[in-house]
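>>> Need coordinates for the following:
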Amino acid sequence: MDIKSNSLYSQMQNMSLQAMGNKPPVIDADVINGIASNSVGKVNQSTSNFGDMLTSALKGVNDLQTESGEKKRAFEMGDSNVTLAEVMIASSKSGVALDATVQIRNKFVEAYKEIMSMPV
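Presented below is the predicted three-dimensional model:
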């Protein structure tokens, strides 16, 4: 897969802005009309950051894996409240979530290697 460095860098900047909840500064209408204004643009003061988002996503994947394991165990033990369909759906959900997590990790590693190989 050929990733252009400028494209990758701009995508990472956009992802960083989205993760931090920040948006590019908005130009005030008064500034456009030539009237000086003290407002520079509002920045979202959200306390969430990329690390927190990543941690919560990984916890969600872990929860799906745990739920799948519990349903498998309950079905194997003969619990009549758990059907085979529920077990298969939970297993599929956890499998898809784990595959997506691995792919995201691989993309991060690729991006990191690409950035580290860029000349300064």
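>>> from here on, contacts and neighbour counts on C-alpha atoms
Fine.
>>> Counting neighbours, what do you get for Pro119?
When neighbours are defined as other CA atoms under 10 Å, Pro119 has 5 of them.
>>> Could you look up the SS state of it?
coil (DSSP: H, G, I helix; E, B strand; the rest coil).
>>> and the longest helix that the chain contains, what other elements does it pack with?
Scanning the chain for the longest helix, with DSSP state H as the assignment, gives helix 84-116. For helix 84-116, the contact count by 3 or more CA pairs under 8 Å, 6 or more residues apart in numbering; DSSP states H and E identifies helix 5-20, helix 50-76 as packing neighbours.
>>> Out of these, which is closest to Thr101?
helix 50-76 (7.8 Å; CA to CA).
>>> can you state the direction angle for the closest one and helix 5-20?
Orientation check (axes from the mean of the first three to the mean of the last three CA atoms, to 10 degrees): helix 50-76 against helix 5-20 gives 80 degrees.
>>> Please provide the structure for the following sequence as well, for comparison with the first:
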Amino acid sequence: MRLDGLQNEMQAMMIEAGSQKPFATGQSVSSDFGNMLSKAINNVNSLQKTSGTLQEKFDRGDEGVSLSDVMIARNKASVAFEATIQVRNKLVDAYKELMNMPV
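As a prediction, the model looks like this:
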């Protein structure tokens, strides 16, 4: 289980974005952004699945899983999901602002 999965993923994306050369067309940027967003969402999904798996193991009495492991995994999944919701809200706000601009 990765303890700092979302933070590491975001830092890696920041480093990757800073090391790339500017693109000539907007199409390349949008496809890269889409891939980056897809990876981030898949990471959140994997955190939630890991959390659920740990919860099930703990509920079944697996001695290899402690309550603290379950709670940490739950909180990480919760924080990652909340961050995803905030990113979605910002994207929707930006879209609405662009749609309201006069042409």
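>>> Just give the TM-score of the two.
TM-score for the superposed chains, counting by TM-score structural alignment, normalised by the length of the second structure: 0.72, backed by 81 aligned residues with a CA RMSD of 2.2 Å.
>>> what's the most buried one of the helices and strands packed on helix 84-116 of the first structure?
For these, the largest average neighbour count (mean count of other CA atoms under 10 Å) is found in helix 50-76, namely a mean of 15.
>>> The second structure: matching residues for that one?
Aligned by TM-score structural alignment, helix 50-76 of the first structure corresponds to residues 33-59 of the second structure.
>>> Could you check how far that stretch is from the centre of its chain?
8 Å (CA atoms, centre = their mean, to the nearest Å).
>>> Over to stretch 83-96 of the second structure?
Stretch 83-96 of the second structure sits 13 Å away from the centroid of its parent chain (CA atoms, centre = their mean).
>>> Then stretch 95-115 of the first structure?
Taking CA atoms, centre = their mean, one finds the center of stretch 95-115 of the first structure at 11 Å from the center of the full chain.
>>> Identify each buried residue in that stretch, please.
For stretch 95-115 of the first structure, burial by neighbour count (16 or more other CA atoms under 10 Å) applies to Gly95, Ala97, Leu98, Ala111.
>>> against the second structure, where does it fall?
Taking TM-score structural alignment, stretch 95-115 of the first structure hits residues 78-98 over in the second structure.
>>> ok, average deviation of the matching stretch from the first structure?
Between stretch 78-98 of the second structure and the corresponding residues of the first structure, superposition yields a mean separation of 0.2 Å, by mean CA distance after the TM-score superposition for the first structure.
>>> what secondary structure does Lys23 of the first structure sit in?
Lys23 of the first structure ends up coil, using three-state DSSP.
>>> With adjacent residues omitted, what lies nearest to it?
Leaving aside its sequence neighbours, Lys23 of the first structure sits nearest to Leu17 (CA to CA, 6 or more residues apart in numbering; 6.3 Å).
>>> Looking at the alignment, what corresponds to Thr23 of the first structure in the second structure?
Quick fix: residue 23 of the first structure is Lys, not Thr. Aligning on TM-score structural alignment places Lys23 of the first structure opposite Pro22 in the second structure.
>>> burial of its match, as a residue count?
Using other CA under 10 Å, Pro22 of the second structure has 10 neighbouring residues.
>>> So Ser19 of the second structure versus Met13 of the second structure, what's the distance?
Ser19 of the second structure sits 10 Å away from Met13 of the second structure, taking CA to CA, to the nearest Å as the criterion.
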